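**Student:** could you look at this predicted model? Sequence included:
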Amino acid sequence: MALFVMIIRKMMNNKWLSASLLLGMTISVALVSTMPIYSEAILSRMLVKELQTIQQERGYYPGAYFARVSFAEETPEQRESLLKDMDAYMQGTGAHGFTLPVLETVIQRSTRSIQATPVTGTEEDLKEKRSVRFTSLSGLNEHIQLTDGRMPSGQSEDGVYEVLVTSNGLFKLKTVLGTEFEAISEDTGEKIRFKPVGVFEKKRDDDPYFSNPSLSGFDSAIVVDQSVMDRDFLGANKVSVINNSWNIVLDYSKMELRQVDDFLQTDQEIRNFMKQRISVFQTAYTVPVLDTLDQYDERTSRLKTLMWSLNVPVLIMLAFYMFMVANLIADRQKNEIAVLRSRGAARWQIAAAFFVEGLILSAAAWAVGPFIGLFLTKVLGASNGFLSFVSRAALPVRVSSQAYLYGLAAAGVSLVMLLIPVLLATRASIVGRKQELARQLRTPLWHKLFLDVIFVAIAIYGLYTFRTRLANLKNLGLGSSDLNIDPLQFLVPALFIVGAGLLLLRLYPYLLRIIYWIGRKWWRPGTYATLIQVGRSSSQYQFLMVFLLLTIATGVFSASAARTINNNTEDRIRYASGADIAITSVWVNDKPAPAMGGGPPGAGASGDTAAGISSEPVHYLEPAFEPYEKLPGVEHAAKVFVKQNANFSVGDEAGSATLMGIDTYDFGMTAWFPSGLLDHSLNDYLNLMASDTRAVLISRTLAEQKQAKAGDTIWIGWANSQSQPFVVYGIIDYFPTFNPNPPLGSVVASDERTKRNAPMLIVGHLSRIQFQLGLEPYEVWLKMKPGFSSAALYEAVEENRLPVTELVNTELEWNLEKNDPFLMALNGILTLGFLISIIVSFFGFLLYWVLSLKGRTLQNGVMRALGLSLRQMIGMLVLEQALTSGIAVVIGIFVGNLASSLYVPNFQIAFNPSALVPPFHVIFDSFDYIRLYAVVCTMLVLGLAILGGMMARTRIHQALKLGED
């Protein structure tokens, strides 16, 4: 207990250091805890959204669990016993094992089919037999409504069962309500009589109660009350019950990722339960959600890998911060440690005292860190871009046991970081401590081991291997999953930042010597003293400078990575659309009516389809274009004709390519196209075309594959159209919507064959194409005014009754993309990393210099006593900051920019490299730098103000008295 009290008192004496160390530990635990919390929350949201999309697009309820058993050789008594046992299991353990709210558990029983004939009717009716089966569903009355007749009674009247039928079932019976039927049971030979008294339909079309939404399964079914089924058919066996199903309707909107394992386990338990009682060949299961759940193990793994990769630079920065604070703690107590060692204390005893102190701090960080991580996760969920937050539905976050395990690991690493400098400090005795104080110019360990060179070499090798693999992905038309990309590729930026920063710091002493040598004849005493102080004690500043450059470089890298990924994703969407709005509409035509089961006649939208149906040419009537130009918010409109697989020949070469027909002026005013992709601006190429209606632009892929060049004549046509001559006026690498990369999956053995798989493009004048080749449907591209209303545009399309079949809204596509969990993770984590870097940088900077200034109280007092004014002392402090913190910030900014230029392109591997058009390029946003510089300047100015105030309060006599003591 006495030892514990001593440790608490020591912590109170070093309260600022202990608080700073606790801050670093807490942030580390919180940051690491966000990984399982965020991945679970975002994937839970994604899972629910995907299930909602399935329900909307495919028309069935994905949250249902349907199981059916069929009986063959079991006796009636065995069937009754088994079904009652299964009913209890499915309604109890089975349904609740999914850990989701159970909306309904529907038990449906069906008998074998029997042949029934009406009791009264014409001779033909009496001879015709109808095949029917008795069916019952639990809770049916709450989910149906009668369209005719009445509800049946639960008892048989005069031996006649009253039943319900659907309208199709009544039609199949070829009868009317109230007609009595008679059948003979094959099981008992007993006569069974029934009559339909009501026709029913679903109350709601989207009611998940029914496993078959169309009710087609009831066409041959006559529905009786469940009590009648259990009493007379299951119990008395008038007709054998051969099928029984359970439809467990679950509220999938409450599903979270943590419940996936419970769902899969319960599914397996139900199957095992059935297998033990019924032959496996007599069971069937329909679980729509299983296909979706099977993908989530891989998605979870990918998201966690991404989060670790993005957080590594921040974690390294926090490790340096904690090591720096721990080193300051050990440095302040080295005299005390040396005294204890000289008086017989063992190293392990001293280390044990610090271990208890660190254990208290790490335990406190572990206790509160996951809850801070919970808050940080909510911040990540609200991110809409880098340093951009919106109000959206809260993520389903919770502090899980896995979050505590991650936090425990982070707290353990933090504890180790604290003990390392302590263990190093316990090696020295009093004599060794005095020697250490006298030898300020010692070489750092990383300098001796050349860790900086090793880290940079590893990072450059990783960059080389990644670029080689990425080139293979693009050239072979592969997806990111086709090659095994080592996740460590995402970690090399952190190695490069550390290695490059240390490498530049290796040159730092030489820089100081150069500065000293340049002005050695003109330096004032204060400047001279500062240069001597910094030059002779440069090792004291190493940790601070490494820490500052890491935090600044990490902030720059995070800002650049986030901006690059967001802007490139937006550019990719806009490039693929071509304009703000792309509209496809129906053209009136004389296309022959399709065969049965085809699309609606007259609704053809392309000549390709027509050519596939008939060899005769299809004639189209062009709709009015003016209504599109007058839609609300439209700034410019353009006609864009796209013909896939148009035939061409140039010289002795021939092939097929995508043909685009445009009006050059309208297209240039409407289309979206980034600058820098072509040798000249897009408008220059369009102006070149405008001078001659025969002019066409061809893609470089076509020029390389077919040896075409500017000035060549190229013949273009398609099926049912005679080829016409055009002239090549220019060769382009990119054009709106055109992807020159080989299509996904076109893997071939040689580079030469790979080039032949690259898509080709021809761009010509729409007017000439329509006049000489044929009039076929074109798309309408719209450039919208800033801040246009999508709702107003859609309403105008409906009001004007424009025959629109497809409308692509680039703004909506981009908004959907921003809700992708991986893009949200990128934005959220990089934003969080940037903010943490700045906050921790400020605290680390301030802490170091406050303690440093306190440690030099005697030195400052002596200088004041020698005649230096307060203004000169503050000037010396400013110069010292410029030579240490200032240079570290400059190095951090340089290294961050260099790391961004080299390694931010690595993030494109998270997408499909073959579809990344325009090419992935690094973006540096000046606004991010303004914010970063503003924060850094504020940090330095505020720190200097605090340090200047401390220096101003220093009393000369107190400092000198301290020296005498």
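**Tutor:** Structure received.

**Student:** rest of the way, CA atoms for contacts and neighbours
**Tutor:** Will do.

**Student:** strands of the stretch 601-750 of the chain, start to end?
**Tutor:** Per DSSP state E, counting those that start in this stretch, the stretch 601-750 of the chain carries strands over the ranges 620-621, 634-650, 653-662, 695-699, 713-717, 724-732.

**Student:** any chance of these in a markdown table with mean neighbour count and distance to residue 517 as columns?
**Tutor:** Shown next, in a markdown table, are those (neighbours: other CA atoms under 10 Å; distance: least, CA to CA, whole Å):
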| stretch | mean neighbour count | distance to residue 517 |
| --- | --- | --- |
| strand 620-621 | 17 | 84 |
| strand 634-650 | 20 | 64 |
| strand 653-662 | 19 | 68 |
| strand 695-699 | 25 | 60 |
| strand 713-717 | 21 | 70 |
| strand 724-732 | 20 | 56 |
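
**Student:** so which of those comes closest to residue 561?
**Tutor:** Closest approach to residue 561 among these is made by strand 724-732 (29.2 Å; CA to CA).

**Student:** alright, now check it against this:
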Amino acid sequence: MISAFFHFVAQRIRSQFGLVACLWLGVTLAVALAASIPVFVTAVQLRVLRNELLSLNTAIGRQGSANYLPFALQFSFATTNENSLSHSAYRALDAFMRERIEPRTMLPIVETATFAQTPPWRMFALPGSPTAEQYEGERVLALPTVDAMSNFSRHVIIEEGEPLPDDGALVAAAGEATDAPVPVLISRAFAERYGAQAGDTFLLSMTQTRAGSDAFGGQAQETVEVQVPVRIAGVWLPRDPREDYWGLSPDTFKDSLIVTPKDFDARIAPLLNTSVRAARWQYILDVSKLSADSVEPFTARARQLQREVFRENRDVILVAALLDALDRYLATSRELLLLLVIFSAPVFAIVFYFVVLVAGMVVRQQESEITTLRSRGASISYILGLYLAQSLVIGVAALTVGIPLGYGLASVMAGTLTFLQFGPPQPVEFSLLNADGRFAGLPQSFRFALIAAGFSLLGVIAPAVGAARSNVVSQHADRGRNTRRPLWQRMYLDVLLLIPALYGYYQLRGQGSIALPGAGGAATADPLSDPVRFLLPVLLITALGLLAVRLFPLLMGLLAKATERVAPTPVVLAFRELARSPKDIVGPLVLLIFTMGIAVYGASIAKTLDEHLKTTTLLRVGADLRLIETGESSKVTLAPGELAQGKKISDPNEPEYWTFLPPQGHLDIPGVTAYARAAQMPAQAREFGIFSFKQVIMAIDRRAFQDVAAKAYRDELSSQSFGALMNALATSRDSALVDRNFLARSNLNIGDSLTLLVDPGRGNTPITYTIRGGFDYFPAITTGKDDPVAFVTNIDYTFEKLGKDVPYDVLLSLQPGVSGHEVAQAATEKEYIVKDYLDAQAAIRDAQSQPARQGLFGVLTAGFLAATLLTAIGFVLYALVSFRRRSIELGVLRTIGLSEGQMAAYLILTQAALVLLGALAGSLLGALAGTLFIPFLQVGGALVNQVPPFIVRVAWGDLIVMYAAVAAALGVALAGTLLLLRRLKVFEAIKLGMVT
């Protein structure tokens, strides 16, 4: 019985293999997209985390850097001398760390580094030794601590002398004490400061109090002096100060005497009452074994170990920097995951609707079979069981292919540069085991995939629920009611959805955000993590799309009325068919409008954000490359110690002058096509009778600047073109361009004089200019609300009034593909003094590699391509399936006298009108939603620059791909329909209609 049931299921799948394959494709796309989101998030965030943990501060080196964070669990003990550990207490604590903590770090340990430090000792030259002859008297030479560090010799270079034996464990050393000096290592800084060298011997001394008795036999404290002779075995330098071993900077030990843990335990610590004032246990972990799914369990384990250590000794703490970084990773991963799920919601809706549409086609193709089974005694549960088994087969096949496809999609998304542009795919990780080798449970990607498959399969089964209840009578009755409107039209769902969409837009326009209960500060929230701002336009597209579908038959009816007396018969028939069969056209029309609208809106978001990034970056930099240069100053500055060598410093009252290399020398650098000077200086302008601060003047080479900075200016951002502004600046040598906001506040007009106090670095110089124009935004000057008011002047006139040239930036135009870094290096090699540089293209690439931006553009691209594919497939299926369903009607039309050519024209017009009007309506709705809602994505947030304002750009160029796909689908549909028409046998179609 069971085998017969599944055999019947297999036969049904084979009989409708094409439609079932399309169902499988839709479910597979849903699974792949769902699986790709968590995989992408974990891949890019883990990459960011590892870069943060493993990055080295190349600018200042490891030494003295507080920003370097080794991937290690670091337990630190540090307290005052009164609370220092005794020798026995330290040994017990160290044993606890080795036996209870070290084996349970979860990730593999690369190296264990321990450190223990005594209180400071007084250091003397050892009496009677050759060293004592070098120092006069019995004075204290230094106050070093004695530090024991495991594996120290592996990580240092011995400049002089010999290394200590490598001893990484604290062991009992009873009986090993001798009177020989303890070998120690000193740093180069210690050696230079105190003149010590290998072979020198010293005496360490410290005062201790011990329990004793007084003259009467009572208890008393006696003071004793403990002494340890030491010998300088060698002078050390760190082999690589950026190694993870140096959880504390090597400079921390510059005044320490380094001994082996064995000597520390046997010959140093036993002499002291409280022998350890600071200690550290550092477990350097293998970061390559850290997977995305193991981060949360690892942090939980680390905090559990922290609690256990705290119970053992309250003064031992876990250094929180690593856990803080992991917590930031978890928080940003959750935020990014939520963001991408929200932005993927429309794509999932498209896929789900496609699945429901195709499932409906499958069920309608099998209506006769269902009614036959019902008439022969099959129960509703049996029919539903058939579709459930069929759905499970589709689901298993979709999961089998969709999950690996999702990992591939995540790899491509991680290399996304911008919309429809990809770099090299980035590696993603897959593992079912956690860091300690045990089964970690289903990855998040699998769980997302199962949820997507479940929802998609509900869409597969849903159409079968109603069909399972039908019989022969209800089936023929349903065919006779083909003009009945869909349920959502009878419930006016389109109007109901339009109300919240319009209300949301009203609130956004009034206050920049949606006022949600309890959501204080929503107006300043990041728009790309605010779901309402993105889902509202989707809601608007859906509502207006459904409204357009409602009005479509009315429009077709009007066209049929208008053309019935003048148009050929196929035209009238086509319009009447579209007007009288709303139930048949709703599915493909909604799919066309919704997918086209979402695609246009998503592509417009991508294009607007992309162009805005380029605009803001070029506006900030001012050109392709901006070299921040300086010149040779007449002022003499001395390095530390040079004053003591007799060198003279410049008189502070003397004026400062600068000399510069000729700027045209930049043109000799390969790849540089043009240059312009731009000098920025603080300035003060007389405003409302006082001098106002927070203002800046930028003096430029007008002609050269126009050539170099033209690409950074957007005419649509200002009331004047860039050429007009440069012409205004050329009116006279004292011309000035002024920020329009300043003009409005100060009641100044074009042609008025403006006096500025210009500060070139040492005192203010008044310079009078004539206002020749105003600007809203200007290249190389940031113009946000908190930025200084800006003035633009001629550089030669400004330098002339200052009486000297002052340092300036050099703006360069580069040939495509030229590296700004290499140009800056070449300028340095030509002896230009380049303090820093701003590379526009490098800044754009850095911004494009942000995880949130990569994910957003990856999802938009994936959604766009999925919508294109599903729209094309859905329409082809609709055309072919509808022809088979209407073969009886077509046979009747053929028998009453329509020629084959008229039939072909009728079918072509029907499908072409549906596609063209659906695509047009969807495109217009997407453009409308973009125009209305995209500007609100700039309100708040860090991913989108606030200045200048958005210029909404509808991505008509990118939509050529989708229009081409729809046109190709229309062509395939028409070709298939005409082929079926040629093969149609009228008598068979009519006879079939009589039988059914």
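**Tutor:** Alright, I've got the coordinates. What you see is a predicted model; the values in this text were computed from it and never measured.

**Student:** would you pull the TM-score for this pair?
**Tutor:** Once superposed, chain against chain, the TM-score is 0.89 (TM-score structural alignment, normalised by the length of the first structure); 928 aligned residues with a CA RMSD of 3.4 Å.

**Student:** ok so, going back, to residue 247 of the first structure, which of the strands of the stretch 601-750 of the first structure lies closest?
**Tutor:** Among the strands of the stretch 601-750 of the first structure, strand 634-650 sits nearest to residue 247 of the first structure (CA to CA), with 47.2 Å.

**Student:** so can I have JSON lines of the strands of the stretch 601-750 of the first structure showing distance to residue 442 of the first structure?
**Tutor:** Listed next are these as JSON lines, based on distance: least, CA to CA, whole Å:
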{"stretch": "strand 620-621", "distance to residue 442 of the first structure": "86"}
{"stretch": "strand 634-650", "distance to residue 442 of the first structure": "69"}
{"stretch": "strand 653-662", "distance to residue 442 of the first structure": "69"}
{"stretch": "strand 695-699", "distance to residue 442 of the first structure": "62"}
{"stretch": "strand 713-717", "distance to residue 442 of the first structure": "74"}
{"stretch": "strand 724-732", "distance to residue 442 of the first structure": "60"}
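
**Student:** can you tell me which of those strands is nearest to residue 504 of the first structure?
**Tutor:** Nearest of the strands of the stretch 601-750 of the first structure (CA to CA): strand 724-732, 42.7 Å.

**Student:** show me what residue 812 of the second structure aligns to in the first structure.
**Tutor:** In the first structure, the residue paired with residue 812 of the second structure according to TM-score structural alignment is residue 782.

**Student:** one more: residue 737 of the second structure?
**Tutor:** Residue 737 of the second structure maps onto residue 697 in the first structure, by TM-score structural alignment.

**Student:** spatially nearest residue to the residue nearest to the spatial centre of the first structure (excluding sequence neighbours)?
**Tutor:** Centroid-nearest residue in the first structure: residue 822, 1.3 Å away (criterion: CA atoms, centre = their mean). Spatial nearest neighbour of residue 822 of the first structure, chain neighbours left out: residue 303 (6.8 Å); criterion: CA to CA, 6 or more residues apart in numbering.

**Student:** how near is that neighbour to residue 263 of the first structure?
**Tutor:** 21 Å (CA to CA, to the nearest Å).

**Student:** now residue 666 of the first structure
**Tutor:** Residue 666 of the first structure is 56 Å from residue 263 of the first structure, by CA to CA.

**Student:** compare the two (neighbour count), which wins?
**Tutor:** residue 263 (21 against 16; other CA atoms under 10 Å).

**Student:** where does the more buried one land in three-state SS?
**Tutor:** helix (DSSP: H, G, I helix; E, B strand; the rest coil).

**Student:** look up how far residue 257 of the first structure lies from it.
**Tutor:** Residue 263 of the first structure is 10 Å from residue 257 of the first structure, by CA to CA.

**Student:** please apply the same query to residue 833 of the first structure.
**Tutor:** Residue 833 of the first structure is 25 Å from residue 257 of the first structure, by CA to CA.

**Student:** strands of the stretch 501-650 of the second structure, residue ranges please.
**Tutor:** Using DSSP E, counting those that start in this stretch, strands in the stretch 501-650 of the second structure cover 625-630, 632-633.

**Student:** please identify the deepest-packed of the ones you listed.
**Tutor:** Of all the strands of the stretch 501-650 of the second structure, strand 625-630 has the most neighbours on average by mean count of other CA atoms under 10 Å, namely a mean of 22.

**Student:** okay, that strand sits on what stretch of the first structure?
**Tutor:** Residues 581-586 of the first structure are matched to strand 625-630 of the second structure when aligned by TM-score structural alignment.
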